[in-house]
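Chemist: I'd like to go over a predicted model; first the sequence, then the structure.
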Amino acid sequence: MRILIAPDKFKGTLTGVEAAAAMSEGALRVYPDAVVTTLPVADGGEGTLEAAVAAGFEEHMNAVVGPIIKPVGAAWAIHQDTHVAVIETAQASGYLLSEPTVENALRAHSYGSGQLIAAALEAGATEIIIGLGGSAMTDAGSGALRALGLKLLDAHGNLVPLGGGSLLDVATINASGLDPRLAGTKIRMAVDVDNPLYGYNGAAHVFGPQKGADADAVEKLDAGLRHLASLVRAATGVDIDVPGAGAAGGFPSLFTAYANATIERGFDLVAEMVGLDAALNGADLVITGEGSMDEQSLSGKAPIGVADAAHARGLPVVVVAGRITVTAQELAAHGVVAAVSATDVAGSPEAALAEAAMHTARATSEALNGI
């Protein structure tokens, strides 16, 4: 028996690596002679870096400017053979690095994420995967590109302050000082949303309140994004208001105009990065899961992506999650033959959270025993 274990993180309780270890323990209780392979996955947001490191990428740490100026330590990774680097905006520009206040919602920026890109370029990266999610800013990626040489100038030729709240003051975009290595480096933006840059489904309106923006701040941020997009369109002819451009405070948008950047479905990108296809080809059974297997999961989250890829190969799939709110019939459509939650075996959500690894292992054993 060859078992592939490919979970996403159990947000707030277990990382993808920890969840995979717990599932492996539970699987080996039932099949002690099984050959178990663990391969954590992600949707392209938080957890992408961890999945890369688990897949053999070399982790590095850099001191960068956080979303509200204060220096932070941020991790990133590079594969020494392929020269592919992996960066998460949450590491350098994450919402956990700033208080969610109105002032910070307007001031927060992505400059530190640009510093990580610069570090990857310096290390010889020829392709950079950027996992978008968990961000503090709504600056359209302008801070990151400013760290790479882009200048946003006001009507007097002065640099405007960092942050989304200053975008309305931009009169000119000067790209003459951009790092020339950007042109020859493929930048792949991993997103798990399809929100546009601005408007009622855009970065400011949908995600701004989570970052501390009140109604007035949301309107100001949205107007700034709209204004910046019009300047870019006039200067380059590129429309940066496209599906997915609203991820991470609009981070991908400016990159599509000023770098060799594409916006891609996060799970597909991560699956390619960690070698999911090859791992599935060597498996007899697949176990996947996440913290909450719910209706949102069925819309293309990582575990369902794993299940669909396994199902296409005729492989049975087992789901283990912190909680499960979808039906067995809904999961069966994705090739799932058994599904058990840690909450079920623990008896309550509180108990499941208190001993997440133990109950995840128990849930895995129970699911496999039920097949």
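Modeler: It's in. None of these values were measured; they are calculated from a predicted model.
Chemist: rest of the way, CA atoms for contacts and neighbours
Modeler: OK.
Chemist: OK, contacts around Gly133?
Modeler: Gly44, Gly45, Glu46, Glu88, Thr89, Ala90, Gly94, Val191, Ala247, Ala248 (CA atoms under 8 Å, 6 or more residues apart in numbering).
Chemist: which SS state does the residue nearest the centre of the chain fall under?
Modeler: The centroid of the chain falls nearest to Gly45 when counting by CA atoms, centre = their mean (0.8 Å). Using DSSP: H, G, I helix; E, B strand; the rest coil, the three-state assignment for Gly45 comes out as coil.
Chemist: next, the one to line up against it:
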Amino acid sequence: MTRVVFAPDSFKGSISAADAAAALARGWSAERPGDVVELLPMADGGEGTVDAFALALPHARRMPITVTGPDGAAASASWLLVPGGRDGDAAVVELASTSGIEMLGENLLPLDAQTLGFGQAIAAALDHGVERLVLGIGSSASTDAGAGMLTALGGNFFDASHTPVQPGLRGLNAVAQADMSELRALPPGGVIVLSDVTNPLCGSRGAAAVFGPQKGLVSEIAEADRTLARFAKLLGGNSDAPGAGAAGGAGFALAAWGATLVPGAGEVARLIGLPQAIAAASVVVTGEGSFDGQSAGGKAPAHVAMIAAAEGTRVNLVAGRIASDVVTAGFAEAVSLTALAGSARSALAEPARWLVQAGATIARAHAD
């Protein structure tokens, strides 16, 4: 009898990690009904991070909240309250569901998207009295260096005439003064930030150059990079620190606040007991929406593969698309939903259907 662990990340904008894991398991079980399957959906700090923690911690409770979305409109969100007994309560807050790019659909706002809503959710958790914060910062819609988030936490940013600046990168470009005198203190147990990238704030690997195009920045990239550099000097902190460029610079702002940045996939994996599950398994199936050059830099599938390699467990990859220039040699099987469906459009239209087929395809290739 084979034990199989399904640990995919979400397929961004298409299907959640939990639903992806379930679909892959259905496909596998259709081919090999006698095998034991275990669903451990993953996250790396981006979309689905709160869901992964909620599944791993059944005593946790979602706390609904209305925030200002990345486009300035009111948006419904929630943060996760994790009762901690004598250690005090903790909160898990996700940028993706409060200030995330998926909240904008196709209406990208490269100069005006903001992180105010993320800060509002953090403030709500602090108001509740939590002792510790765990923050996931992937899937950001903005390149505002976390200024919106800091504003919600008590920071104030002014232009040369001491007028509060507009939200987003547009306002960041006008910042001449930063007043952090009213910035809220960190909770007693500190703040851990789950990041899926290690990029610095500025330069050729920085927030604007690498992630700006995904958010609609084209001709503005060089100016955006200069704006981020000016803001970093104004605020203080280490703009070259790994992860400072995460979430359009929100990683930098959080580190300047005093938070500690850690690889998101590793922290989530530890919490949900993934290393132990993989050690007891014969096969692992992981995946994400797009497996490309960024995937090896801290994304969930790469971390799952690392754990599997250490345990000597066979690992397989399923992705919405697999870039032609990436190496998948570490995976026993690598299946693209785009290839199965015949086109990216078809794969995106029915992700669960093609994930079921992918699970079946990998099961047929497996030999005991």
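Modeler: Nice, thanks for sending it over. Not measured: the values here are computed from a predicted model.
Chemist: what TM-score do we get after superposing?
Modeler: Here the TM-score for the pair of chains, by TM-score structural alignment, normalised by the length of structure 2, is 0.85; 360 aligned residues with a CA RMSD of 3.0 Å.
Chemist: about what we covered before: please tell me how far the residue nearest to the centre of structure 1 sits from Gly244 of structure 1.
Modeler: 13 Å (CA to CA, to the nearest Å).
Chemist: Name the residues contacting each of those two.
Modeler: Looking at what touches both Gly45 of structure 1 and Gly244 (by CA under 8 Å, 6+ apart), the common residues are Val191, Asp192.
Chemist: just to revisit the earlier point, for the residue nearest to the centre of structure 1, what are its contacts?
Modeler: Glu88, Ala90, Gly131, Leu132, Gly133, Gly134, Ala190, Val191, Asp192, Gly266.
Chemist: quick one: which of these is nearest to Ala119 of structure 1?
Modeler: Glu88 (13.2 Å; CA to CA).
Chemist: After alignment, which residue of structure 2 pairs with Gly224 of structure 1?
Modeler: Aligned by TM-score structural alignment, Gly224 of structure 1 pairs with Thr227 of structure 2.
Chemist: Quick check: chain neighbours aside, which residue is closest to its match?
Modeler: Leaving aside its sequence neighbours, Thr227 of structure 2 sits nearest to Asn173 (CA to CA, 6 or more residues apart in numbering; 5.4 Å).
Chemist: Count the residues that sit near the one you found.
Modeler: 20 (other CA atoms under 10 Å).
Chemist: now the contacts of Gly45 of structure 1 as a markdown table including secondary structure and distance to Thr343 of structure 1?
Modeler: A markdown table is the format used below for the contacts of Gly45 of structure 1 (DSSP: H, G, I helix; E, B strand; the rest coil; distance: CA to CA, whole Å):
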| residue | secondary structure | distance to Thr343 of structure 1 |
| --- | --- | --- |
| Glu88 | strand | 30 |
| Ala90 | helix | 29 |
| Gly131 | strand | 30 |
| Leu132 | coil | 29 |
| Gly133 | coil | 27 |
| Gly134 | coil | 26 |
| Ala190 | strand | 31 |
| Val191 | strand | 29 |
| Asp192 | coil | 26 |
| Gly266 | helix | 28 |
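Chemist: on that earlier part again, these two touch, right, the residue nearest to Thr227 of structure 2 and Ala229?
Modeler: No - the criterion here is CA atoms under 8 Å, and Asn173 of structure 2 misses it with Ala229 at 10.3 Å.
Chemist: For the helix or strand harbouring Val37 of structure 2, name the packing helices and strands.
Modeler: Using DSSP states H and E, Val37 of structure 2 sits in strand 36-39. Counting contacts by 3 or more CA pairs under 8 Å, 6 or more residues apart in numbering; DSSP states H and E, strand 36-39 of structure 2 packs against strand 3-6, helix 17-31.
Chemist: now these in TSV, with distance to Phe157 of structure 2?
Modeler: Output for these, formatted as TSV (distance: least, CA to CA, whole Å):
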stretch	distance to Phe157 of structure 2
strand 3-6	45
helix 17-31	37
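Chemist: can you put these in JSON lines and add mean neighbour count?
Modeler: JSON lines is the format used below for those (neighbours: other CA atoms under 10 Å):
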{"stretch": "strand 3-6", "mean neighbour count": "24"}
{"stretch": "helix 17-31", "mean neighbour count": "23"}
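Chemist: wait, which of these is closest to Ala90 of structure 2?
Modeler: With respect to Ala90 of structure 2, and counting by CA to CA, the nearest of these is helix 17-31 at 22.7 Å.
Chemist: residue ranges of the strands in the stretch 151-300 of structure 2, please?
Modeler: For the stretch 151-300 of structure 2, the strands defined by DSSP state E, counting those that start in this stretch occupy 156-158, 177-179, 191-195, 260-263, 283-291.
Chemist: Quick one: these as JSON lines, columns for distance to Ser14 of structure 2 too.
Modeler: JSON lines is the format used below for those (distance: least, CA to CA, whole Å):
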{"stretch": "strand 156-158", "distance to Ser14 of structure 2": "37"}
{"stretch": "strand 177-179", "distance to Ser14 of structure 2": "39"}
{"stretch": "strand 191-195", "distance to Ser14 of structure 2": "21"}
{"stretch": "strand 260-263", "distance to Ser14 of structure 2": "24"}
{"stretch": "strand 283-291", "distance to Ser14 of structure 2": "8"}
